[in-house]
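Generate coordinates for the sequence data below:
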Amino acid sequence: MQGQKDSIYQTWGLWHNQVENAGITSFESVARSIAAHHQYILHYFDNRSTNASAESFNAKLKAFRSVFRGVRDTTFFLYRVMKLYA
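A predicted model of the protein is given here:
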């Protein structure tokens, strides 16, 4: 795993240099995001875990909230979420 992680880190470095030389603003933004979070991105290669379940739950909450066109009673909303998704 460590060899694969190192290889990916080196490849990202080369790609980052190419992006800087190209001068394309949108790619520079992506390159900055990757540079800022690379340790978390590479952490995937340590234990093969992602935050996909949290993202899925967040999407379900947003869909649930949209059905009610906003939340007025937060306590009741949290109670309903607990009953539906617990």
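
can we go C-alpha only for contacts and neighbour counts from here?
Fine.

tell me which element residue 21 falls in.
Here residue 21 sits within helix 2-22, counting by DSSP states H and E.

now for that helix, which elements pack on it?
Judged by 3 or more C-alpha pairs under 8 Å, 6 or more residues apart in numbering; DSSP states H and E, helix 2-22 is in contact with helix 25-47.

got a list of contacts for the very next helix or strand once past the helix it packs on?
Next along the chain after helix 25-47, taking DSSP H and E as the criterion, comes helix 52-67. For helix 52-67, the external contacting residues (C-alpha atoms under 8 Å, 6 or more residues apart in numbering) are 71, 81.

To compare against the first, here's the next sequence to fold:
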Amino acid sequence: REIFNLKTTLQIAYTKLAHWYKQVENSGFNQFKSIVNTITLNYRSILNYFINRSTNAAAESFNAKIKAFRAQFRGVRNLEFFLFRLTNIFA
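This next block holds a predicted model:
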């Protein structure tokens, strides 16, 4: 989290992430294996944050609201009405 909180450049963030990765590898904690694998696979996307300091948090939040709305009504039969309700509630 410290990497994201400090105002750093992409290169500094990349270096700090590499140091963190090395520390986790050297720690011997097997519990971190899944997160290390996730970060290894997605490090470019993660580091894109440092290009213009923006995230897709708003889109993810909206998707969660849509899923909750769908779950509340146990599925959607009438797509037109569903979109109408979405527009009225979240627009």
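
quick one, the helix holding residue 21 of structure 1 and helix 25-47 angle?
With axes from the mean of the first three to the mean of the last three C-alpha atoms, to 10 degrees applied, the angle from helix 2-22 of structure 1 to helix 25-47 works out at 170 degrees.

Go ahead and flag the most central residue of structure 1.
In structure 1, the residue lying closest to the centroid (C-alpha atoms, centre = their mean) is residue 51, at 7.0 Å.

For it, give me its contacts.
Counting by C-alpha under 8 Å, 6+ apart, residue 51 of structure 1 touches no other residue.

what's the burial count for the counterpart of residue 64 of structure 2 in structure 1?
Matched by TM-score structural alignment, residue 64 of structure 2 corresponds to residue 59 in structure 1. Residue 59 of structure 1 has 12 neighbouring residues, counting by other C-alpha atoms under 10 Å.

Map residue 4 of structure 1 across to structure 2 for me.
Matched to structure 2 by TM-score structural alignment, residue 4 of structure 1 sits across from residue 9.

Distance-wise, check the closest residue to that match other than its chain neighbours relative to residue 79 of structure 2.
Spatial nearest neighbour of residue 9 of structure 2, chain neighbours left out: residue 50 (6.1 Å); criterion: C-alpha to C-alpha, 6 or more residues apart in numbering. Distance of residue 50 of structure 2 to residue 79 of structure 2, computed by C-alpha to C-alpha, to the nearest Å: 39 Å.

neighbour-wise, which of the two wins?
Each of residue 50 of structure 2 and residue 79 has its neighbours counted (other C-alpha under 10 Å); residue 50 has more, 20 against 9.

Isn't that one up against residue 3?
No. Judged on C-alpha atoms under 8 Å, residue 50 of structure 2 makes no contact with residue 3 at a distance of 9.9 Å.

Between those two, which contacts overlap?
Here residue 50 of structure 2 and residue 3 have residue 13 as joint contacts, going by C-alpha under 8 Å, 6+ apart.

No further queries at this time; thank you.
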